[in-house]
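Engineer: Just to be clear, the model below is a prediction. Sequence and coordinates:
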Amino acid sequence: MAVLSPSREAAGPPPEPGEPAKEPEGGRRPADWRFVAPGAALTVLAALMLGFVINLTVLGHIEHARAQQTGYAKLRSELAQGVAPIGRFDDQGKQVPAGDPVAVLHIKTIGLREVVFQGTTSGVLMSGPGHRRDTPMPGQPGTSIIMGRQWGYGSPFNHIDELKTGDNITVTTGQGQQQYKVTGVRRAGDPAPALPGTGQGRLILMTATGGLYTPHGVLRVDAELVSQVQPGPVAGGGLTSAEQPLNGDQAAWLPILLWLQGLLLAVVLITWAFRRWGRWQTWICGLPVLAAIVIALSGEATRLLPNLL
């Protein structure tokens, strides 16, 4: 007569043919992948949405502040050396890269002091206001355009609609301090002022109109140059669609796809480690990796949103 081991006795008699096996006392039911896979997918999606919101609000403002510090340090050094850009091309004859600092914008009445970067794509405007590349630099003849965000990434132009006629605007460039006086604030449908005459300068500040993170139009602040007009190269050149007001940057799709692949690989590895290694060890090592990928992915995704948001 066969003697059952204690483990067999504890487990009870074997199930009858066709009868499902009973769960051992104190044991856990094996994971059903019909529910685990959709649950994991929803968890990852929720993490992505949360990361997107945090990036656009909290982390975006931190990123903007850091970009302003580094941009100011670089521009101050270039101003001291006399090599700050005064047009589309630098002192070496090369085109000024998008995202390079080119000016400092100061409006005392609304407490605004921002480094202005070259270009107006959504990615550039994460760092601060951007100078539209097809317009002259501030202080030079013609109409200079500076675009900035209304709410996201430091919300630098959130209060420019409060400017009044006669308010002063100072823009520091490689040609010194340029002084402007506000002549009016325009919204969609308002008539545009006459073009500046020969040898005259104008500045237009542009941002979005609308509620919190819901842009639906463009607001413009017009200002005329009251300081001496500075010489400069002829403005012009083409713009991409991503540099136009309220457009996103479609070039962000490639890094988004690459980060999605990285996220998928990380989820697979973490799932394998969870089953083979242990719960707490996996979370301690895997959570920072997932958080870093989600933040990077959500940062690229925000480039698809309107640049004046």
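Structural biologist: Right, received. Where do you want to start?

Engineer: When you work out contacts or count neighbours from here on, use the C-alpha atoms and nothing else.
Structural biologist: Will do.

Engineer: How about the contacts made by Gly139?
Structural biologist: Counting by Cα atoms under 8 Å, 6 or more residues apart in numbering, Gly139 touches Val171, Gln175, Gln178, Gln179, Gly201, Leu225, Ser227, Gln228, Val229, Gln230.

Engineer: Most neighbours among the residues you listed, which one?
Structural biologist: Gly201 (26 neighbours; other Cα atoms under 10 Å).

Engineer: circling back: make a markdown table out of the contacts of Gly139 and add distance to Trp151 and secondary structure.
Structural biologist: What follows is the contacts of Gly139, written out as a markdown table (distance: Cα to Cα, whole Å; DSSP: H, G, I helix; E, B strand; the rest coil):
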| residue | distance to Trp151 | secondary structure |
| --- | --- | --- |
| Val171 | 22 | strand |
| Gln175 | 31 | coil |
| Gln178 | 27 | strand |
| Gln179 | 26 | strand |
| Gly201 | 29 | strand |
| Leu225 | 28 | strand |
| Ser227 | 31 | coil |
| Gln228 | 34 | coil |
| Val229 | 33 | coil |
| Gln230 | 33 | coil |
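
Engineer: Let me know the closest of those residues to Leu297.
Structural biologist: Nearest to Leu297 among those is Val171, at 34.6 Å by Cα to Cα.

Engineer: What is the burial count for Ala208?
Structural biologist: When counting by other Cα under 10 Å, one arrives at 27 neighbours for Ala208.

Engineer: ah, wrong one, I meant Pro138
Structural biologist: Pro138 has 35 nearby residues by other Cα under 10 Å.

Engineer: A further structure is provided below for comparison with the first:
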Amino acid sequence: MSEPSAPHDAVPEQLPMRPRRRKRSPVSKAIGVFGELLITAGVLVLLFLGWQFSLNGIMLNNQQASEAGSLSQNWAAESPTAAPVPSASAGAEPAGTFLYGEPPAGGSEPGTGDDFAVMYVPRFGSDFKKTIAEGVDPKTVLNNGGAGHYVTTQMPGQVGNFAIAAHRDGWGSPFLKINELQLGDPIYVETQDGWYTYTYRSSEYVTPYGVGVIDAVPQVPDATAADRIITLTSCNPLYIASERIIAYGVLTDWTPRSAGAPAAIAGLVGA
């Protein structure tokens, strides 16, 4: 008895041939390589942004808090302990005068890159405090996470314009919330002499070449200054920086170091 034959379709008559891969043209290869490079670059940019806005930002903010606290502590150790006497006209002083008299003239000019003040802005956060250094060079000053002082402008408390700059995105983002300032918000600037309280008044947007904002009288280059102004400058919009956002305030109070810090920031000073 013969064995049954296999079904007709069990063994193919001929195995199909594997199609040959077409050789890629040089142009196609170049496009492929370029696409891979773009993907790699995109990944690197995302990694950099993640580092810039997370780990690096946290490190810079911690560093700023430590440096600002050290400045305050050093100044406190050098200050007199006797309580100051308020001006005789306290409670009845005319507009433009202060409870403890005229603020100091500003002292000696700091060296480029030197920290000479600490800034507190409650609107930016309950624990916000940043150093202010001389100069606005990004690499040596602003990238340290604090603010920088335009060297051609006045010092804290002086008649004229005390103008400063800081990053809004990246490098600790100290001025991230500059657009959230509201009329009447206090801006405190601490120096070796004491605390200057500026009050926010208004904002404007200018081109990157709008240098008139740091004139002694902002945007009026030939005017004679009569007020004590603070000007905060930063980039806008976020991540694009095609213009600048400017915030203005005016000095409304001055407190010598021997009188103690203003109550609103007393818990932050020297901490």
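Structural biologist: Perfect, I can see it now. Note that the structure is a prediction, hence the values are computed from the model and not measured.

Engineer: Please state their TM-score.
Structural biologist: Here the TM-score for the pair of chains, by TM-score structural alignment, normalised by the length of the second structure, is 0.56; 182 aligned residues with a Cα RMSD of 3.4 Å.

Engineer: What helix or strand is Gly139 of the first structure located in?
Structural biologist: Take DSSP states H and E as the rule and Gly139 of the first structure turns out to sit in neither a helix nor a strand.

Engineer: Hmm, I typed the wrong one, I wanted Val218 of the first structure.
Structural biologist: strand 214-225.

Engineer: quick check: that strand aligns to which part of the second structure?
Structural biologist: Matched against the second structure by TM-score structural alignment, strand 214-225 of the first structure falls on residues 240-251.

Engineer: what does that stretch rub up against?
Structural biologist: Contact partners of stretch 240-251 of the second structure, identified using Cα under 8 Å, 6+ apart, comprise 157, 178-179, 187, 196-208, 213, 227-237.

Engineer: Tell me the spacing between Ala226 of the second structure and Val189 of the second structure.
Structural biologist: Taking Cα to Cα, to the nearest Å as the measure, Ala226 of the second structure and Val189 of the second structure are separated by 20 Å.

Engineer: circling back to that earlier point, for ChimeraX, what selects the buried ones among the contacts of stretch 240-251 of the second structure?
Structural biologist: Burial among the contacts of stretch 240-251 of the second structure is assessed by 16 or more other Cα atoms under 10 Å; the matching ChimeraX selection reads:
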select :157,178,179,187,196,197,198,199,200,201,203,205,206,213,227,228,229,230,231,232,233,234,235,236
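
Engineer: those strands in the first structure, which residues are they?
Structural biologist: Taking DSSP state E, the strands of the first structure run over residues 101-107, 112-118, 130-131, 142-147, 168-173, 176-186, 201-211, 214-225.

Engineer: Please name whichever of the ones you listed is nearest to Ser77 of the first structure.
Structural biologist: Closest among those, using Cα to Cα: strand 101-107, at 11.0 Å.

Engineer: Now do that closest one: which elements does it pack against?
Structural biologist: helix 60-81, strand 112-118, strand 168-173 (3 or more Cα pairs under 8 Å, 6 or more residues apart in numbering; DSSP states H and E).

Engineer: Quick one: closest of the strands of the first structure to Arg66 of the first structure.
Structural biologist: When those are compared by Cα to Cα, strand 112-118 sits nearest Arg66 of the first structure, at 11.4 Å.

Engineer: Pull the distance from the closest one to the chain's centre.
Structural biologist: Offset of strand 112-118 of the first structure from its chain centre (Cα atoms, centre = their mean, to the nearest Å): 15 Å.

Engineer: what's the answer for stretch 169-185 of the first structure, then?
Structural biologist: Counting by Cα atoms, centre = their mean, stretch 169-185 of the first structure is centred 26 Å from the centre of its parent chain.

Engineer: ends of it, how far apart?
Structural biologist: This stretch, stretch 169-185 of the first structure, spans 14 Å end to end (Cα to Cα).

Engineer: against the second structure, where does it fall?
Structural biologist: With TM-score structural alignment as the criterion, stretch 169-185 of the first structure aligns to 187-203.

Engineer: Let's have the strands of the first structure in JSON lines, adding distance to Leu195 of the first structure.
Structural biologist: As requested, the strands of the first structure are exported to JSON lines (distance: least, Cα to Cα, whole Å):
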{"stretch": "strand 101-107", "distance to Leu195 of the first structure": "23"}
{"stretch": "strand 112-118", "distance to Leu195 of the first structure": "24"}
{"stretch": "strand 130-131", "distance to Leu195 of the first structure": "19"}
{"stretch": "strand 142-147", "distance to Leu195 of the first structure": "8"}
{"stretch": "strand 168-173", "distance to Leu195 of the first structure": "20"}
{"stretch": "strand 176-186", "distance to Leu195 of the first structure": "13"}
{"stretch": "strand 201-211", "distance to Leu195 of the first structure": "9"}
{"stretch": "strand 214-225", "distance to Leu195 of the first structure": "11"}
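
Engineer: Nearest to Met49 of the first structure, out of these?
Structural biologist: strand 214-225 (17.0 Å).

Engineer: mean per-residue distance, the closest one to the second structure?
Structural biologist: If you overlay the two and look at strand 214-225 of the first structure, the average distance to its match in the second structure is 0.9 Å (mean Cα distance after the TM-score superposition for the first structure).

Engineer: What does Phe162 of the second structure correspond to in the first structure?
Structural biologist: So Phe162 of the second structure corresponds to Ser144, using TM-score structural alignment.

Engineer: Hmm, its match is touching Ile204, no?
Structural biologist: Yes - if you go by Cα atoms under 8 Å, Ser144 of the first structure and Ile204 touch, sitting 6.2 Å apart.

Engineer: neighbours around Ala10 of the first structure, how many?
Structural biologist: 11.

Engineer: Val102 of the first structure versus that one, what's the distance?
Structural biologist: When Ala10 of the first structure is compared with Val102 of the first structure (using Cα to Cα), they lie 78 Å apart.

Engineer: go on, Ala192 of the first structure?
Structural biologist: Distance, Ala192 of the first structure to Val102 of the first structure, using Cα to Cα: 27 Å.

Engineer: Please apply the same query to Ser77 of the first structure.
Structural biologist: 12 Å.

Engineer: In the second structure, which residue is most central in space?
Structural biologist: Pro174 (2.8 Å; Cα atoms, centre = their mean).
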